[in-house]
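Participant: Predicted coordinates and the sequence they were generated for:
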Amino acid sequence: MLPIDGEIDLEGTINLGEDPYETNCTEGNVYYLENSKASWAQANVWSSTKFNKATPDTERVPCSDDIVEFPANIQTTVTLPELPQHVRYIQVGDQQFTSATKFYNYVITGSDQPIQFFLNTLYSVGLVIGDTQCQSRSGCPCQDNILQIDCSSKYCPVPTCVHPIKPIGHCCKICGGYIFFDITKSFDIMEFKELVEKIVESYGSDKLEYHIGRLPNDKVQLVIVDKDEYEGTSAEVLNTINYNMKEHWVEGTKYAQISGSPLYKSGMAGKIFISMFFLVVCTIGMIYVYYYKVPEIRYPMMGRSLPTFLARIQRRSDSVVSLTRRDSVMTSTGRTAFRNPLYDSKRGRVQVEEEVTPQ
């Protein structure tokens, strides 16, 4: 037997091309398939009907009341957990293991099985197998020992909101909202779930997904996301739940965070401001043109002598008023001229005397 960290060195040569001495070989393509490796604490390894978009990665591993199944038609190597994890029982193909001892014997003797299990320690599989049920009114955490989740294989899409959030236990930033708070001894997790379900249904349960997680050290986390594309509904629902939570549920820290508006709505305020700005500028320009006429520029007629300058710009074109001396000579233009008799003329000035009437 080889040690865990042992290796085998093979010496030889690889010849590329056709072998002239081989006459019975049919041509074809040969592909090298990489051995599949996974870790118990690796994100996106486990699947379950109870998972949704709001489920944190730390709670996507088997919980204490879960049945762990490994299909018989897969070939993989699984690294077992370092910290003790409690599960109901383990199913590998057609074999069922209800105790850690039986599973350990299978692991160390199953070298010819398609599913290989890698031990972190030589004498333990890191699992506690047995049927347990939560008896606490405030709920029970998924596991008492939270594993350090390996997020290296997790694909994180680009969030479609202004301020993405990252709830406790999530590998990626998401759009939605979450509440994290310390619970009191009188906290009833079923009562809290009824409040969440009632508010979610009022907004439309077909549009939202949520997850309520009971964490160690008397903490609870609620995560809400939009089921399809983020529209901001989950953020509104979280605010409503936060407002309607009962005071006797919370003791100490209470933290709520939402991700804000969708990205396609984030630039609406700026677009509206720019549109209004140009509208005001155009309105002012139209008013200016209306009250202050644009200067008239006359061009010479074709066929006549071209002046060396353009016509003088006249900003007032309605009428011309000029001031003249009163002794200037008035020339007749065919119209009748009226003179003011109070001014000097050939007839002389009219004398007006004041008469005092005795009383």
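Facilitator: Nice, I can see it. Numbering: from 1, shown residues only.
Participant: C-alpha only now, for contacts and for neighbours.
Facilitator: Will do.
Participant: Point me to the residue sitting closest to the centre of this structure.
Facilitator: Centroid-nearest residue in the chain, with CA atoms, centre = their mean: residue 161, separated by 2.0 Å.
Participant: Find the residue closest to that one in space, skipping its chain neighbours.
Facilitator: residue 262 (4.2 Å; CA to CA, 6 or more residues apart in numbering).
Participant: Look through the chain and tell me its longest helix.
Facilitator: Ranked by residue count under DSSP state H, the longest helix found in the chain is helix 268-291.
Participant: starting at the chain centroid, how far to that one?
Facilitator: Between the centre of helix 268-291 and the centre of its chain there are 33 Å (CA atoms, centre = their mean, to the nearest Å).
Participant: try stretch 173-189
Facilitator: Relative to its chain's centre, stretch 173-189 lies at 21 Å (CA atoms, centre = their mean).
Participant: For that stretch, give me every contacting residue.
Facilitator: 137-139, 156, 159-161, 163-167, 218-226, 230, 232, 234-235, 238, 242, 248-260 (CA atoms under 8 Å, 6 or more residues apart in numbering).
Participant: Just the buried residues of that stretch, please?
Facilitator: 173-184, 187, 189 (16 or more other CA atoms under 10 Å).
Participant: same question, stretch 40-54
Facilitator: Applying a neighbour-count criterion of 16+ other CA under 10 Å, one finds 40, 41, 42, 43, 53, 54 buried in stretch 40-54.
Participant: And the longest helix of the chain, what does it pack against?
Facilitator: Packing partners of helix 268-291 (3 or more CA pairs under 8 Å, 6 or more residues apart in numbering; DSSP states H and E): none among the helices and strands.
Participant: Select from the contacts of stretch 173-189 every entry located in strands.
Facilitator: 219-226, 250-258 (DSSP state E).
Participant: sorry, back to before: out of the buried residues of stretch 173-189, which is nearest to residue 62?
Facilitator: residue 189 (20.8 Å; CA to CA).
Participant: The closest one and residue 137: what is the separation?
Facilitator: Using CA to CA, to the nearest Å, we find residue 189 at a distance of 7 Å from residue 137.
Participant: can you check residue 58 too?
Facilitator: Between residue 58 and residue 137 the computed distance is 22 Å (CA to CA).
Participant: who's more crowded, the two?
Facilitator: Shown here are residue 58 and residue 137; by other CA atoms under 10 Å, residue 58 has more neighbours (22 against 13).
Participant: Run a quick neighbour tally on the nearest residue to residue 233 once chain neighbours are set aside.
Facilitator: Distances taken as CA to CA, 6+ apart place residue 226 nearest to residue 233, at 6.6 Å, with adjacent residues excluded. Using other CA under 10 Å, residue 226 has 22 neighbouring residues.
Participant: Put this next to the previous one:
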Amino acid sequence: MGSSLAFLLGVLQLLAATMAAYKKWIPNTNFETASNWDKERVPCARDTICFEKDKVVSVFVRSTHMLTDMYLPLNGEFLLASGSGFAAFDGSWDPGCGSGTVLSFVNAEQHSWFNPKLWQDVSSRVDLEPAGRIFLLDEERVPCQYDHVIFQPETSFSVNLDSSRQEIPVQSISLMGQELSSAEAWAEYLRSPSAAWQFHGNATLQVTGTRCPHSSGCACGNSQDGDRICASLLRAERCPALACHSPLRPLGHCCGVCGAVVTLDFKPEFDLQQYRDRVMQAWLSLPKYAGVQMAISKVHRAQTFLGLLPRGSTPVIQIVLVDGEAGVQTGTAAEQLAADIMGDISQHGEALGIPAGTVEVATGSALGGQVAIHASRQIASGTVLGLLFALLVLGGLLYLHRKGKLRLQALHLPRLWDRAEDLNSPKPESGRGFDNPMFDVELPAAGNVEETLQEMAPEGHQTGSLQSLQGEESALSEEHSASSLEFPHFSKFS
């Protein structure tokens, strides 16, 4: 008998493991729900009930209610269960009502699809029990693209679908006790009057009816609305104060955590469900890890060029480990579990389809060595890769230049002896120069030499013969030639 029961439990666990995640919508707009009224109680016979006339509502009524007065909206619906309804109060004594007051129905349009607090992750469709040791990242608390969505039977609801996307995909939607798992069935429901009162906003739900096609799992797909999710989650309260140094910020989570984050590379044969079961059975079931919780999923890690320019993303498996320790012991149990996981990967990683992994740790201890070592290794590897890439680019440019396909602008690089020559050459002193008559002066023709000398000679002086003048001209020409060789850079001294 015991073996049969164990086998049955094993089969049920296997079936549950192969099923997709189910997310149940928590709030409703039922008439009998006290939180739907401004006085936080269900109306009684002597009360006056008010619905805002411009608000569209869908209200489920489970039983019969006596009323004194009720103001209805211009548009909406009452969904009446069997035997339920409204009746006029006859004025008889009602012991629990008192003198009566005005009760207003609370506006339910602020209930956003992307508020993680309004969803509950359930383990199966049969018992709808909360999940155990596994917790979800904030983005994954909202229905993911391959999840099943459940709206509880015999309830009415109103969901705001404002999103950064035009369509929000899910695998199936169950409402009013009926499961819609195809695009055709969902399109038919959207044509009903109730759909317009239940779903509103700038986006629409898309029922795909498809499951995740990869054994390694699928990313949730809510990253585009990550800011909206965090804004909804942190509207009422901020992130809690943490006891650890340099809290970690897992991908897909709104607040920092103490503990450890393990990031795994994976091969196509990696099985996410089997590996999660391996971690739970091998370590999380141990008494020393009784306070540790784990979130494990596929996420997309952003890639950058030289740590600056974004260049897409790559999928990785992220394991987030947190514990219930306090003070300096905060995160230490999670740190030890992360070390056990990495030790197992070093021995069996290839067989599991995990070629590599990294760990980040944040604990209450003042020693954050593992985090610092991990970061320095990342920086060093990034620097090496950047240098290699720069060398490849430079080599490619030189290759193209040698092939004549790329022309590089010539650069003048002065030689050392040119610098020395410039330093040894004396600079002319300002105000002490003279005009050299042999430069930039046109020599007169032979026939006009005598006339020219007559003009240049001072009064009272006589000029020599033409032969002596030609001799002087020849001497001046030699002097001109010598001057040109001695001062090659100047055409005029001044």
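Facilitator: Structure received. Please read these numbers as outputs of a predicted model, since none were measured by experiment.
Participant: ok, back up a step: just tell me what the residue nearest to the centre of structure 1 corresponds to in structure 2.
Facilitator: Aligning on TM-score structural alignment places residue 161 of structure 1 opposite residue 244 in structure 2.
Participant: Its match is in contact with residue 362, isn't it?
Facilitator: Yes: Residue 244 of structure 2 sits in contact with residue 362 when judged by CA atoms under 8 Å, with a separation of 5.9 Å.
Participant: joint contacts of those two?
Facilitator: By CA under 8 Å, 6+ apart, the residues touching both residue 244 of structure 2 and residue 362 are 258, 331.
Participant: got the angle between the longest helix along structure 2 and strand 357-362?
Facilitator: Across structure 2, the longest stretch assigned as helix under DSSP H is helix 369-402. Per axes from the mean of the first three to the mean of the last three CA atoms, to 10 degrees, the angle that helix 369-402 of structure 2 makes with strand 357-362 is 130 degrees.
Participant: Can you classify residue 302 of structure 2 as helix, strand or coil?
Facilitator: In terms of secondary structure, residue 302 of structure 2 is strand; the call rests on DSSP: H, G, I helix; E, B strand; the rest coil.
Participant: residues touching it, list them.
Facilitator: With contact taken as CA under 8 Å, 6+ apart, residue 302 of structure 2 is in contact with 310, 311, 312, 313, 314.
Participant: tell me which of those is nearest to residue 4 of structure 2?
Facilitator: For the contacts of residue 302 of structure 2, the nearest to residue 4 of structure 2 is residue 314 (44.8 Å; CA to CA).
Participant: doesn't residue 219 make contact with that closest one?
Facilitator: No: contact criterion CA under 8 Å: residue 314 of structure 2 and residue 219 do not qualify, at 11.0 Å.
Participant: Can you pick out the residue with more neighbours from those two?
Facilitator: Set residue 314 of structure 2 next to residue 219 and count neighbours by other CA under 10 Å: residue 219 wins out with 19 against 11.
Participant: How much space separates that one from residue 343 of structure 2?
Facilitator: 26 Å.
Participant: same deal with residue 204 of structure 2?
Facilitator: From residue 204 of structure 2 to residue 343 of structure 2 the distance is 46 Å (CA to CA).
Participant: Likewise for residue 122 of structure 2?
Facilitator: For residue 122 of structure 2 relative to residue 343 of structure 2 (CA to CA), the value is 32 Å.
Participant: Quick one: map residue 66 of structure 1 onto structure 2.
Facilitator: So, by TM-score structural alignment, residue 66 of structure 1 is matched to residue 147.
Participant: Am I right that that match is in contact with residue 171?
Facilitator: Yes: the pair residue 147 of structure 2 and residue 171 passes the contact test of CA under 8 Å, sitting 5.4 Å apart.
Participant: Report the contact partners of whatever residue of structure 2 lines up with residue 56 of structure 1.
Facilitator: The criterion is TM-score structural alignment: under it, residue 56 of structure 1 has residue 137 as its aligned partner in structure 2. Taking CA under 8 Å, 6+ apart as the criterion, residue 137 of structure 2 is in contact with 252, 253, 295.
Participant: so which of these comes closest to residue 372 of structure 2?
Facilitator: When the contacts of residue 137 of structure 2 are compared for distance to residue 372 of structure 2 (CA to CA), residue 253 comes out closest, at 22.1 Å.
Participant: Can you classify the closest one by secondary structure?
Facilitator: Relying on three-state DSSP, one would call residue 253 of structure 2 coil.
Participant: now residue 210 of structure 2
Facilitator: Going by three-state DSSP: residue 210 of structure 2 is coil.
Participant: picking that back up, now tabulate the contacts of residue 137 of structure 2 in TSV and tack on neighbour count and distance to residue 187 of structure 2.
Facilitator: Conversion of the contacts of residue 137 of structure 2 to TSV gives the following (neighbours: other CA atoms under 10 Å; distance: CA to CA, whole Å):
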residue	neighbour count	distance to residue 187 of structure 2
252	20	31
253	18	33
295	17	35
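Participant: about what we covered before: could the buried residues of stretch 173-189 of structure 1 go into a markdown table alongside secondary structure?
Facilitator: Shown next, in a markdown table, are the buried residues of stretch 173-189 of structure 1 (three-state DSSP):
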| residue | secondary structure |
| --- | --- |
| 173 | coil |
| 174 | strand |
| 175 | coil |
| 176 | coil |
| 177 | strand |
| 178 | strand |
| 179 | strand |
| 180 | strand |
| 181 | strand |
| 182 | strand |
| 183 | strand |
| 184 | coil |
| 187 | coil |
| 189 | helix |
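Participant: Show me what residue 241 of structure 1 aligns to in structure 2.
Facilitator: Counting by TM-score structural alignment, residue 241 of structure 1 corresponds to residue 341 in structure 2.
Participant: residues in structure 1 aligned with the one helix or strand residue 59 of structure 2 maps to?
Facilitator: Here residue 59 of structure 2 sits within strand 57-61, counting by DSSP states H and E. Under TM-score structural alignment, strand 57-61 of structure 2 has no counterpart anywhere in structure 1.
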